[in-house]
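[1] quick one, what's the 3D model for this:
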Amino acid sequence: MRVSNTVDIDESELEERFVRASGPGGQNVNKVSTAVELRFDFASNTSIPEFARERLKRLAGRRLTGEGIIVIQADRFRSQEQNRADARARLVELVEKALLRPKPRIKTKPSRGAREERMKAKTVRGKVKKMRSRKVDFD
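    Take a look at the predicted model:
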């Protein structure tokens, strides 16, 4: 299964189990196993680069088991084929997200004008508060 130009997931690293889905479907839901449990053996995969492996671990969260297997459950649709395609698409989306390197943050400073404007606003606010606190003595 192709994820990007550099990353491929081998079919041998994927395992699909079909289970009965919950939710709507009438009598069909009790007879046919339409939900898909896709298991991706992340630990044995070698095509995912190291920087993306760490991000994928974080992104997978509780879907990652202790043995290094990512489990994706799909039961959104009533048909087995649609759920199978949905599970695979979600796996590809997860790996693609991990492959994107986050843009490094560039530290910036407020401009001189912004600093002056802030100080002016603070002064005005202080004057308003000072005017409110004065007690006038009429004696």
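
[2] contacts and neighbour counts: CA atoms only from here.
    Noted.

[3] roughly how far does the nearest residue to Val7 once chain neighbours are set aside sit from Glu11?
    Among residues not flanking Val7 along the chain, Ser47 sits closest, at 5.4 Å (Cα to Cα, 6 or more residues apart in numbering). Distance of Ser47 to Glu11, computed by Cα to Cα, to the nearest Å: 13 Å.

[4] who's more crowded, those two?
    Taking other Cα atoms under 10 Å, Ser47 and Glu11 do not tie; Ser47 has more neighbours (12 against 9).

[5] quick one: that one from Leu14, how far?
    From Ser47 across to Leu14, the span is 14 Å (Cα to Cα).

[6] repeat for Gln80
    Counting by Cα to Cα, the separation of Gln80 from Leu14 is 16 Å.

[7] to compare against the first, here's the next sequence to fold:
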Amino acid sequence: MDLEVTRALRIPGAELSWRFSRASGPGGQHVNTSDSRVELSWDVAASGALSEAQRARLLARLAPRLAAGTLTVAASERRSQLRNREAARARLAALVREGLAPDAAPRRATRPGRGAVRRRLEAKARRSDTKRLRRRPPGE
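    Below is the predicted model of the structure:
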């Protein structure tokens, strides 16, 4: 089953690799007998679904998460394997979407307006007066 990341990008199901194991955590005896933990892997470096620019961007941006060019996500928070599969698919799609997203526009430096400067100075003066009035009078 294909994984739709964006309208323009769809990862073929044949490129996804699944592994199942026993999960830890709640579930009682059920958790000791069922392979409900899911690991979903996708080889970014060898994927045919990506253009060269997309591949380079993902390899650069997801470098800390990649192992030999493969992106792996795990899900074990649900009790059923089916729900964990859905969680893993959603997590992988979100990571790829985030990795492909364009960089944010650089921040433009701005200066505070005249009104903001005036209000800040008035607040400082009020605070200064408050502290001055709390002081012990001289000679006391």
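
[8] one step back: who's more crowded, Gln80 and Leu14 of structure 1?
    The neighbour comparison of Gln80 of structure 1 against Leu14 (other Cα under 10 Å) goes to Gln80, with 20 against 17.

[9] wait, what's in contact with the residue lying closest to that one once chain neighbours are set aside?
    Nearest in space to Gln80 of structure 1, with sequence neighbours left out and distances taken as Cα to Cα, 6+ apart, is Thr34 at 4.3 Å. Residues near Thr34 of structure 1 by Cα atoms under 8 Å, 6 or more residues apart in numbering: Phe18, Val19, Arg20, Ala21, Asp75, Arg78, Ser79, Gln80, Asn83.

[10] mind redoing it with 10 Å?
    Thr34 of structure 1 makes contacts with 17-22, 28, 74-84, as judged by Cα atoms under 10 Å, 6 or more residues apart in numbering.

[11] against Arg85 of structure 2, how distant is the equivalent of it over in structure 2?
    Alignment note (TM-score structural alignment): Thr34 of structure 1 maps to Ser36 of structure 2. Per Cα to Cα, Ser36 of structure 2 is found 9 Å from Arg85 of structure 2.

[12] need the overlap of contacts for those two.
    With Cα under 10 Å, 6+ apart, Ser36 of structure 2 and Arg85 have common neighbours Phe20, Ala75, Ser76, Arg78.

[13] doesn't Ala14 of structure 2 lie inside a helix?
    Yes. Under DSSP: H, G, I helix; E, B strand; the rest coil, Ala14 of structure 2 sits within a helix.

[14] give the aligned range of stretch 109-119 of structure 2 in structure 1.
    Mapping stretch 109-119 of structure 2 onto structure 1 (TM-score structural alignment) gives residues 107-117.

[15] can you redo the shared contacts of Ser36 and Arg85 of structure 2 as CSV with distance to Arg114 of structure 2 and secondary structure?
    Converted to CSV, the shared contacts of Ser36 and Arg85 of structure 2 look like this (distance: Cα to Cα, whole Å; DSSP: H, G, I helix; E, B strand; the rest coil):
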residue, distance to Arg114 of structure 2, secondary structure
Phe20, 62, strand
Ala75, 53, strand
Ser76, 55, coil
Arg78, 55, coil
